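A.B. asks: Quick one, fold the following:
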Amino acid sequence: MTDSDIVSEFEDLYTPAIADVLHEYGYEEQTIDPQITPLEDGMSILGTAFPIVGRPNRSVDADEVLERFLEMHEDVPEGGVMIYDTNDTTSAHLGELEVTSLQPEGVAGAVIDGGVRDTSVIRERGFPVFNRYTSPVDCIFRWELLDWNTEAVVGGVRVSPGDVVVGDGDGVVVVPEEVAADVAADAHEMASSEDAVRSALEDGVEATEAYEQHGTF
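C.D. replies: You can find the predicted model right below:
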């Protein structure tokens, strides 16, 4: 099964079911810090992780930082989710021009433990972004892009290139690549069981009886 095939298995799944299955697998810390939220209500995100790491640095050469950003952008694969470990609380790490260049290339969105700006344009474009804060301040003058497509810790979760990133109104979950196919299959089973419980409850079946019949609640 290819990476795109595995990602497609998550298209109809919601993050609570995925998080529950990951817990059963022993992966208990796969949900990104809940303060990292969608830029707009109703946004969702799905793709393979493309981790990005940086740090505050007010001694950077802005032209060099920009050149590294452009180099990094060229490496983001189609279907990739840019997932940032910024170590920063003051500036914006994604803006309108970046989105304008990345979106036509099939980049799936961004999850930023950091900031974003030009938010009205990004919303208009429908580019999925989950971020910690907004700021008008450009990071180019005060932030150093250290590395990309490498392991990172984002919002308290260790992320590796190729992991599956799923985000919706409940939060963002990172599924390790090595268990992604199995997690998707089990999450579909769980969702199907929950659908059956929901139908039973709507038909007036008592909660205890519904649980006994379907083994979930």
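A.B. asks: C-alpha only now, for contacts and for neighbours.
C.D. replies: Noted.
A.B. asks: Pretty sure residue 91 sits against residue 113.
C.D. replies: No: with contact defined as Cα atoms under 8 Å, residue 91 does not count as touching residue 113 (11.2 Å).
A.B. asks: So which of these two has more stuff around it?
C.D. replies: Higher neighbour count among residue 91 and residue 113: residue 113, with 27 against 23, using other Cα atoms under 10 Å.
A.B. asks: Give me the longest strand you can find in the protein.
C.D. replies: In the chain, with assignment by DSSP state E, the single longest strand is strand 45-56.
A.B. asks: Next, the second sequence, to be compared with the first:
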Amino acid sequence: MQTSIVTRLDALSCTDLSDAMDRLKIVCQCTDIMPLDRSFNLTGKAWTLRYGPIGLDGGSVGDYIDDLEAGQVVVIDNQARLDTTVWGDLLTSTAARRQLAGTVIDGICRDVDRALELNYPIFSRGNWMRTGKDRVRVEAIQAPVTLGGVRVQPDDWLRGDGDGLVVIPAGSLSEVLAVAEEIHQAEEHIRAAIEAGVPLRKARADYGYHALQTPRR
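C.D. replies: Next up, the predicted model:
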């Protein structure tokens, strides 16, 4: 079942899914969370971690990576901080070896070259070299987090590509997939019509382009 879901999601772009969830009135688009490389693609279920600033009792980055399963996505909420990293070379190497689907961060990462070398998908607000050790502390594991203004629950689905990242709530997955596939098919028909010489205005009208993402309830 999960393999089938991954296959269906992989066939859809973030724009397909974004339009589908607009129609369904689901907030899904993670603002300013982008791939380190535009070729990165990511599909998988969320495993969540939230960091906060250190207090008098010091910091903790957490040792969690060995507990994740192949195909999961590491979702890290570092409260959009740009002054300290929470992901680097050793985590990337381990995650790639364990065949995780990727890492998404509301914050920044470092050691970008390793991710590019291993073709390991990372989506974040950017990269910088300053370590998070002694600057952050683990506040919650496998709890709801925020990612680019979107709430993410453990086991929600994530899809990332060159256009960014979207979150698909687990309880809405079937409905989102059905609508996104309908939108994808309509746009494929429009593209085929354009290639055949049909004017864009007519092709759009024939397949209801302007209402594809419009809420219907």
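A.B. asks: follow-up on the earlier one: now for the longest strand of structure 1, which elements pack on it?
C.D. replies: Applying 3 or more Cα pairs under 8 Å, 6 or more residues apart in numbering; DSSP states H and E, we find strand 45-56 of structure 1 packed against helix 3-8, strand 80-85, strand 143-148, strand 152-154, strand 164-168.
A.B. asks: Now do the following helix or strand past it against strand 45-56, angle only.
C.D. replies: Using DSSP states H and E, the helix or strand that follows strand 45-56 of structure 1 towards the C-terminus is helix 62-75. Counting by axes from the mean of the first three to the mean of the last three Cα atoms, to 10 degrees, helix 62-75 of structure 1 lies at 160 degrees to strand 45-56.
A.B. asks: Centre-most residue in structure 2?
C.D. replies: When Cα atoms, centre = their mean is applied to structure 2, the residue found nearest the centroid is residue 165 (3.8 Å).
A.B. asks: How about the contacts made by the equivalent of that residue over in structure 1?
C.D. replies: Aligned against structure 1 by TM-score structural alignment, residue 165 of structure 2 finds its counterpart in residue 172. Contacts for residue 172 of structure 1 (Cα atoms under 8 Å, 6 or more residues apart in numbering) come out as 15, 31, 32, 34, 165, 166.
A.B. asks: Whichever strand or helix holds residue 180 of structure 1 packs against which elements?
C.D. replies: Per DSSP H and E, residue 180 of structure 1 falls inside helix 180-202. Packing partners of helix 180-202 of structure 1 (3+ Cα pairs under 8 Å, 6+ apart): helix 3-8, helix 15-24, helix 207-214.
A.B. asks: okay, now residue 40 of structure 2: neighbour count?
C.D. replies: Neighbours around residue 40 of structure 2, by other Cα under 10 Å: 19.
A.B. asks: Name the nearest residue to it, sequence neighbours excluded.
C.D. replies: Distances taken as Cα to Cα, 6 or more residues apart in numbering place residue 121 nearest to residue 40 of structure 2, at 5.3 Å, with adjacent residues excluded.
A.B. asks: Which of the contacts of residue 172 of structure 1 are still contacts in structure 2?
C.D. replies: Contacts conserved in structure 2 for these, using both residues aligned by TM-score structural alignment, their matches' Cα atoms under 8 Å: 15, 31, 32, 165, 166.
A.B. asks: Looking at those residues, which is nearest residue 61 of structure 1?
C.D. replies: residue 32 (31.5 Å; Cα to Cα).
A.B. asks: which among the kept ones among the contacts of residue 172 of structure 1 gets closest to residue 216 of structure 1?
C.D. replies: Using Cα to Cα, these come closest to residue 216 of structure 1 at residue 15, 16.4 Å.
A.B. asks: Could you measure from the closest one over to residue 138 of structure 1?
C.D. replies: Residue 15 of structure 1 sits 32 Å away from residue 138 of structure 1, taking Cα to Cα, to the nearest Å as the criterion.
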